[in-house]
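In: I'd like to go over a predicted model; first the sequence, then the structure.
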Amino acid sequence: MSIVSDAYSAITNSELMSSYVSSDNVRAFNLPQELIDKTKETVMLITATGYKRGGFAGDYSTKKLETCQIQVWYAPDADMDGLTTTLIHLMEQNHIFSRQGPGQDVDPDTLQVFDTFPFWREKKEII
C-alpha cells in the first residue's frame, strides 16, 4: 500500500486521534468543498509528495523512499500540541517518520490556523 493509504488508515482507525479529529474530516488527495467550509472543526488532508529510488544493487534499486504531507486545519478550540504529539507518535508506530515542517500559519481563505507535517518512510523492495 502507499504511504498515503497507510497514513489514512492509521489516522482514521486510531481511537487516540478520534479525540482530536473526526474520521469523517480526514481525506486523502483532495478536500471536498463541504470540508473546506467546516471552519469550526479540525480537518486533515493527506497527500503524496513524491518518491525516489535507492539502495542500488547492481542495476536495480532495492528501496523506495516515499514522502507525504499531512495538512491540518485546526478548529478554534483545538488542542494543537496534543494533536501534533499524537499524530507524530501514531505515524512512528506505523514506521512513517516526520521531518521538520514549516510550522503553523493562518490560511488566508478560511482564516483557520493550519499546519503542514511532512513525513517519509523507506520501503524495501525485493525483485
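Out: Perfect, I can see it now.
In: use CA for all of it now, contacts and neighbours both
Out: Will do.
In: Going by residue numbers, what spans are helices in the protein?
Out: Secondary structure of the chain (DSSP state H): helices at 3-12, 15-18, 33-36, 80-93.
In: quick one, which of the ones you listed is packed in tightest?
Out: helix 3-12 (a mean of 19; mean count of other C-alpha atoms under 10 Å).
In: Presented hereafter is structure B, for comparison with structure A:
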Amino acid sequence: MSRHDEQLVASQQISLIQSYESLLGRTRQMLDLADAAEWEALIGQESDYVIAVGQLEQTLPMDDLDAPSQRRLGELLEQILDNDLAIRQRLVERRDALGGLIQASRRQRDLNRVYAGGQVVNAASRFGQDSA
C-alpha cells in the first residue's frame, strides 16, 4: 500500500470514528428528550437519527479498521446501543401510559352513554308506568 493510500485509509478511519461519536451524541440528546418527556422533539430527532445511521452504512468496512479504531468503534457502538435501549424503554413506558389513558377515556365515555349524558332517566315512564 502506498503512503498516499495509507493516509487515505487513516483519514477514513478518523472520519468513521467521528461519525459514530456524532451518532452517540445524537442518542444522548434523544435520551435526554425522552427523560424530559419531550415526545414531539424526540420524534423529530428520530428521523435525523435514521438518516445518520443510513449514511454510516455506506462507510468504510470494519475489516479495514486498525485494532485501536476497531476497539474505539466497539465502545461507541455499545454506548449507542445502550442509549437506544433506554430510549425504547421510555417509549414503551409512554405507550403503556397512553394506553391506560385511552382505556380510562373509553370507560368514561361508556359510563356517560349508560347514564344518558348525566341525565336522570325516569324508568317508570320507560316501562309504561306512571309515577303518580
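Out: Thanks, I have the structure now. Since the structure is predicted, the reported quantities are computational estimates derived from the model, not experimental observations.
In: What value does the TM-score take for this pair?
Out: Scored by TM-score structural alignment, normalised by the length of structure 1, the superposition of the two chains gives a TM-score of 0.22; 53 aligned residues with a C-alpha RMSD of 5.0 Å.
In: just to revisit the earlier point, with Arg27 of structure 1 as the reference, name the closest of the helices of structure 1.
Out: Closest approach to Arg27 of structure 1 among the helices of structure 1 is made by helix 3-12 (7.4 Å; C-alpha to C-alpha).
In: isn't Val4 of structure 1 right next to Ile46, touching?
Out: Yes: if you go by C-alpha atoms under 8 Å, Val4 of structure 1 and Ile46 touch, sitting 6.3 Å apart.
In: which residues do those two both contact?
Out: Counting by C-alpha atoms under 8 Å, 6 or more residues apart in numbering, the shared contacts of Val4 of structure 1 and Ile46 are 28, 68.
In: picking that back up, same list (the helices of structure 1) but as a markdown table, adding distance to Tyr51 of structure 1.
Out: As requested, the helices of structure 1 are exported to a markdown table (distance: least, C-alpha to C-alpha, whole Å):
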| stretch | distance to Tyr51 of structure 1 |
| --- | --- |
| helix 3-12 | 10 |
| helix 15-18 | 26 |
| helix 33-36 | 28 |
| helix 80-93 | 18 |
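In: Of all those helices, which one is nearest Val113 of structure 1?
Out: When the helices of structure 1 are compared by C-alpha to C-alpha, helix 80-93 sits nearest Val113 of structure 1, at 9.5 Å.
In: which other helices and strands contact that closest one?
Out: With contacts taken as 3 or more C-alpha pairs under 8 Å, 6 or more residues apart in numbering; DSSP states H and E, helix 80-93 of structure 1 sits against helix 3-12, helix 15-18, strand 97-98.
In: any chance of those in JSON lines, plus distance to Lys64 of structure 1?
Out: Converted to JSON lines, the helices and strands packed on helix 80-93 of structure 1 look like this (distance: least, C-alpha to C-alpha, whole Å):
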{"stretch": "helix 3-12", "distance to Lys64 of structure 1": "11"}
{"stretch": "helix 15-18", "distance to Lys64 of structure 1": "28"}
{"stretch": "strand 97-98", "distance to Lys64 of structure 1": "14"}
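In: so which of those comes closest to Lys124 of structure 1?
Out: Closest of the helices and strands packed on helix 80-93 of structure 1 to Lys124 of structure 1 is helix 3-12, at 13.2 Å (criterion: C-alpha to C-alpha).
In: For the helix or strand harbouring Gln70 of structure 2, name the packing helices and strands.
Out: In the assignment (DSSP states H and E), Gln70 of structure 2 maps to helix 67-114. Other elements packing on helix 67-114 of structure 2 under the criterion 3+ C-alpha pairs under 8 Å, 6+ apart are helix 3-35.
In: For the helix it packs on, name the packing helices and strands.
Out: Where contact means 3+ C-alpha pairs under 8 Å, 6+ apart, helix 3-35 of structure 2 is packed against helix 39-56, helix 67-114.
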